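Trainee: Mind looking at a prediction? Sequence and model below.
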Amino acid sequence: MHRSPTAEAEVAEELAAVRPDLASRYTAELPGARAAVLTRLWRALAHEPLPWVTGHETARDALVLRLRDGRRLHGPAADPYATTAYVSVVRLDETPYDDPARLMTDLGVPHGADAAAELGHSVASSALSRAGQQKPTNEWPGTDWEWEQRVVDGHPFHPNCRSRPGFSVAEQLAYGPEHRPLVELGLMPVRADECLVTGVWPEGMRDGERLLIPVHPWQAAHVLKRTGDAGPAAHPLMSLRTLALPDGGPHVKTALSARLTSSVRDISVYSIGMSATLSAFAESLEAHTDGLLHFTRTLGAATAHSPDLAAVLRESPRRYAGSGEHVVPVAALATTELPGDPAWLADFTRLALTVGLRLLELGVALEAHGQNLLVVLSPQGAPLRLVYRDLADIRVSPHRLARHGLPVPELTGRIVTDDETALRRKLFGALVAGALAGTAGSGAVLGTALETAVRDLPRTADLVALVENPLPAKALTLMRLSPGTPGDQWAELPNPLR
């Protein structure tokens, strides 16, 4: 079996030094981590428009991919919506591979070496994340950050689901939400007149004429090269760079100039400048959702005119839960028994599509993936309403807003578009091919839930497009292999309704 031990061995060596008690568990988790990443990579090879894959041959439960150089990749039939690790080996001609990094290396495609290194990190970090888990319990968490930290494997469909290059083992253990640490933020003093501030910056993060901008300790050590003042201790959330302040305090989104999954997680000056306008606009939309959707308000945002030194303060989603209710990130639903109930899944799917399609009709496409979208559950687990956070990548159509007599906010840049394809891709790719698919766990289960849910929805042009066309999804691996191509690239997945 061909295997690239570099990242795995590096993590094992560091782990032996900093947490020797986890070493044997890490080793035991490596085969499962390789299969989890290989499954995601096989999905990408099978369904993304990769220019060096020239044909597909299917026979029973097998799939063969013809490559441009004449070689063939052999593997199982690829369900684009499956979330379990069902691919343990693929063959390149007659050579078997259980290691996604080694496979990417031997494919020899442009930019494959960098992608292979990230796949190796993804495997090693996934095994480390799994090794540090406590014994599972059926008791539901009592805090919002505990729900976030139940998500161990990261993005359900991205091969780089746990890629954290630039993070040592000690740093992953200290900052990764799945390891349940308490992270001590820094407060970087910057003269107020040298900053862009929107919203209301709290008095507790001011020092005379200086702002105290929250800084992640990794950012302080590796990018800013200075620590600043001691700040509050906080619980890292699913995105790692966003943290919950204690006692139900706000969530703090910090700049993290590291490539996690596929994107560098800094905070652009553009997004800081738009944040207050977007927050007020989103709040005005709630009246059009019949109480089914809340947006977490942006309280304040500040940047020292640098994507490396910026922060956003947001309300905790917990604010929108009543007594006995739970607010659960959709990505964390898979850690419960709820998706196993077809009636529950249909109800949740109906709720999510009702809200998403209604806003799309009005002119707002949410990037409602499993991290941005949360569901409020009753004490018995019934889906009641939704909460959406992080408005930085929604899309707004002035034409659609005006058609419905709604005020058009003063927005500029990438957020604004009237392109119907772009609007539908944003919502369908994140909500249906992302959040709902990740909750359902397979194409068959997703198709059944969608079929039940769409019967009761208004037959708008957007719904027709959802039901009748292939389902758009970001071509995440193609994007990593195309560093010179800006913006998102897309795949068309088989529609689970057809």
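Mentor: Alright, I've got the coordinates. Not measured: the values here are computed from a predicted model.
Trainee: From now on I want contacts and neighbour counts done on CA atoms only, so please keep to that.
Mentor: Noted.
Trainee: Just the element for residue 122, please.
Mentor: Here residue 122 sits within helix 112-131, counting by DSSP states H and E.
Trainee: What is that helix packed up against?
Mentor: Here helix 112-131 touches helix 6-18, helix 23-47, helix 100-107, going by 3 or more CA pairs under 8 Å, 6 or more residues apart in numbering; DSSP states H and E.
Trainee: Residue 188: which of those helices is closest?
Mentor: Proximity to residue 188 (CA to CA) singles out helix 6-18 among the helices and strands packed on helix 112-131, at 28.9 Å.
Trainee: Quick one: residues contacting the spatially closest residue to residue 265 that is not a sequence neighbour.
Mentor: Distance criterion CA to CA, 6 or more residues apart in numbering; nearest residue to residue 265, sequence neighbours excluded, is residue 256 at 5.0 Å. For residue 256, the contact set (CA atoms under 8 Å, 6 or more residues apart in numbering) comprises 216, 218-219, 241, 264-267, 308.
Trainee: Got a PyMOL select line for the buried ones in the residues you listed?
Mentor: Buried residues within these, by 16 or more other CA atoms under 10 Å, are selected in PyMOL with:
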select buried, resi 216+218+219+241+265+266+267+308
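Trainee: Dump the contacts of residue 256 into CSV; add secondary structure and distance to residue 392 as well.
Mentor: As requested, the contacts of residue 256 are exported to CSV (DSSP: H, G, I helix; E, B strand; the rest coil; distance: CA to CA, whole Å):
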residue, secondary structure, distance to residue 392
216, coil, 20
218, helix, 23
219, helix, 21
241, coil, 15
264, strand, 14
265, strand, 12
266, coil, 12
267, coil, 10
308, coil, 16
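Trainee: for comparison:
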Amino acid sequence: MPAMHPRDGVGEAADAYAAAPLLNCLLREVAEPAAESEGPGGRRVYRLPAGGRLLRVRGGRRPAEPELCTAGIWQRLSHAELVKLTAEELRRHTGLSNSELPTEMTDSRDAVAAILSAREGLTPPPDPYRRSEQSLITGHPYHPAPKARGGGPVAGWLPYAPEAYADFPLVLLGLREDAVAEEGDTRALDALGEAPPGYRLLPAHPWQLDLVGTRPEIREAFADGRLVRLGRSASPAWPTAAIRTLYVPDADLFVKFSLDVRITNDIRRLWRHDLLELRHTDEAVRSAFAAEGGSAAWLSDRGYRTADFAFEELAVLVRDGLREQVAPGATPLLAAALTEGFEGSPLDTLTDPAAWWTAYLRQVVPPVLTLFARHGVVLEAHLQNTVVAVDTDGMPVQALFRDAEGVKLLPDVTRAAGWERLVYCLVVNNLLEIAGALGERYPGTELWAPVRRELIRCGRGLRLPEVEELLSSPGLPGKTNLLLRWTGADGADARYLPLPNPFRTTNT
């Protein structure tokens, strides 16, 4: 997270927050190191190969203060100037033009400014789990536009923004029984309100209903009585970091909706093909967790309900809540929040960061590797799909995983492709980011020997040959979100480039 001071204006702060992930992408995917450092503060210098220009930044997990060398003079770049520079370099680098992504980058920065303004004077929510889910101002640290909200007016999305500590009631619709399409266990939805005879309750996200409610097929359904408005839910819901997934605390229930807005790489709709695969995927994961036992838990996507005339647009997915899944006395926290920081983060008060790190690895790594080795399940164990529960001393005692939509099963994908995805999500997106946050707060902490020891321990116990290959590999798969978006590739079409493997040569 960029270092901010009270005197900094919202615009300057928004520039810094938005520049950090964009620089991370540009430096990882395109730029080449030109010198270790130059000038005060150990600034790192990079060459942009297509244009031959030199870029200098203050280094670290979240690079800052970009400067371009022009006529031998270093000139500070605003976020708008950085966007322009990035677009020019990518046009030369790829031979392709893209007017959409620069707009998204600007939208992302403007969204951060709106969020920062909305937060002024607000008190963070008292529940530490909710604070963790609603803490992500930077968001994905390796995406060029992690906070873009589809370019719509602020008034359209800010009331539903987790980063602004939003909570709100659900819109309750009545869906005529002959128009219902559903699968799995959706009974929890019926407890959110009361539908009239001949109808089933269909909760809707108010933002999504604003986006799609005027489409002809939905207008016609309201006109002919297949859909009726029943008001709002009595219990409020609040958005998690995923934005379209809400938690209803009174019901201890997560509900995930379609959202016809591009967030990071994808339009966040519950696509028909994913919904039709949901039960098969979720049952495979639930069975694998049940077979293994232990403290790790899976938040099951129990089922979905929707309208047959607006199958994707009005879909709602039902997901397990936390109370029956979290270990007694433990406090759940979103893993992504540990890398950004939030009030009450256990990383702020550690007396033994090495012990904390060892405990985190022991909770998070074994379940992911075990499900792959014994059940052919590839969890999407990145930071936003991992919840770590901590005891009263802040020590990790349990890991919980979620989101069947992101799970892959062997042999639906090849073993090699599944392993690469596992390593990206678990190691690059999750462990390397947590390690970076720890190393930043507690310099000198040994980070990589514990990772190596845990991988060796699990790999031997599971007889997983891929672990040995990982430990000896010079590179790790880094996802290329900037190039993926610039070239217009499908968001699910992950492309990787090798990153240095920091635990390759660590002694154990």
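Mentor: Good, I have the coordinates. Since the model is a prediction, treat every value here as computed from it, not as a measurement.
Trainee: what about residue 133 of the first structure, distance to residue 151 of the first structure?
Mentor: 11 Å (CA to CA, to the nearest Å).
Trainee: and for the two, which residues touch both?
Mentor: Common neighbours of residue 133 of the first structure and residue 151 (criterion: CA under 8 Å, 6+ apart): residue 178.
Trainee: Of these two, which one has the most company?
Mentor: Per other CA atoms under 10 Å, whichever of residue 133 of the first structure and residue 151 has more neighbours is residue 151, with 21 against 14.
Trainee: And residue 135 of the second structure? What does it align with in the first structure?
Mentor: The equivalent of residue 135 of the second structure in the first structure is residue 150 (alignment by TM-score structural alignment).
Trainee: quick one: the strands in the stretch 101-250 of the second structure?
Mentor: With DSSP state E, counting those that start in this stretch as the criterion, the stretch 101-250 of the second structure has strands at 168-176, 180-184, 199-204, 227-239, 245-248.
Trainee: Out of these, which is the most enclosed?
Mentor: Of all the strands of the stretch 101-250 of the second structure, strand 199-204 carries the top mean neighbour count, a mean of 24, counting by mean count of other CA atoms under 10 Å.
Trainee: circling back to that earlier point, can I get the strands of the stretch 101-250 of the second structure in JSON lines including distance to residue 283 of the second structure?
Mentor: Formatted as JSON lines, those follow (distance: least, CA to CA, whole Å):
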{"stretch": "strand 168-176", "distance to residue 283 of the second structure": "27"}
{"stretch": "strand 180-184", "distance to residue 283 of the second structure": "10"}
{"stretch": "strand 199-204", "distance to residue 283 of the second structure": "24"}
{"stretch": "strand 227-239", "distance to residue 283 of the second structure": "26"}
{"stretch": "strand 245-248", "distance to residue 283 of the second structure": "20"}
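Trainee: does residue 399 of the first structure really touch residue 364, like I thought?
Mentor: No. Contact criterion CA atoms under 8 Å: residue 399 of the first structure and residue 364 do not qualify, at 10.7 Å.
Trainee: out of the two, which sits in the busier spot?
Mentor: Applying other CA under 10 Å to residue 399 of the first structure and residue 364 shows that residue 364 carries more neighbours, namely 27 against 16.
Trainee: Could you pull up the residues touching that one?
Mentor: With contact taken as CA under 8 Å, 6+ apart, residue 364 of the first structure is in contact with 394-397, 423.
Trainee: quick one: what's aligned to it in the second structure?
Mentor: Using TM-score structural alignment, the partner of residue 364 of the first structure in the second structure is residue 377.
Trainee: So residue 302 of the second structure belongs to a strand, correct?
Mentor: Yes. Counting by DSSP: H, G, I helix; E, B strand; the rest coil, residue 302 of the second structure falls inside a strand.
Trainee: May I see the buried residues of the helix holding residue 122 of the first structure?
Mentor: Buried-residue list, helix 112-131 of the first structure, by 16+ other CA under 10 Å: 112-113, 115-131.
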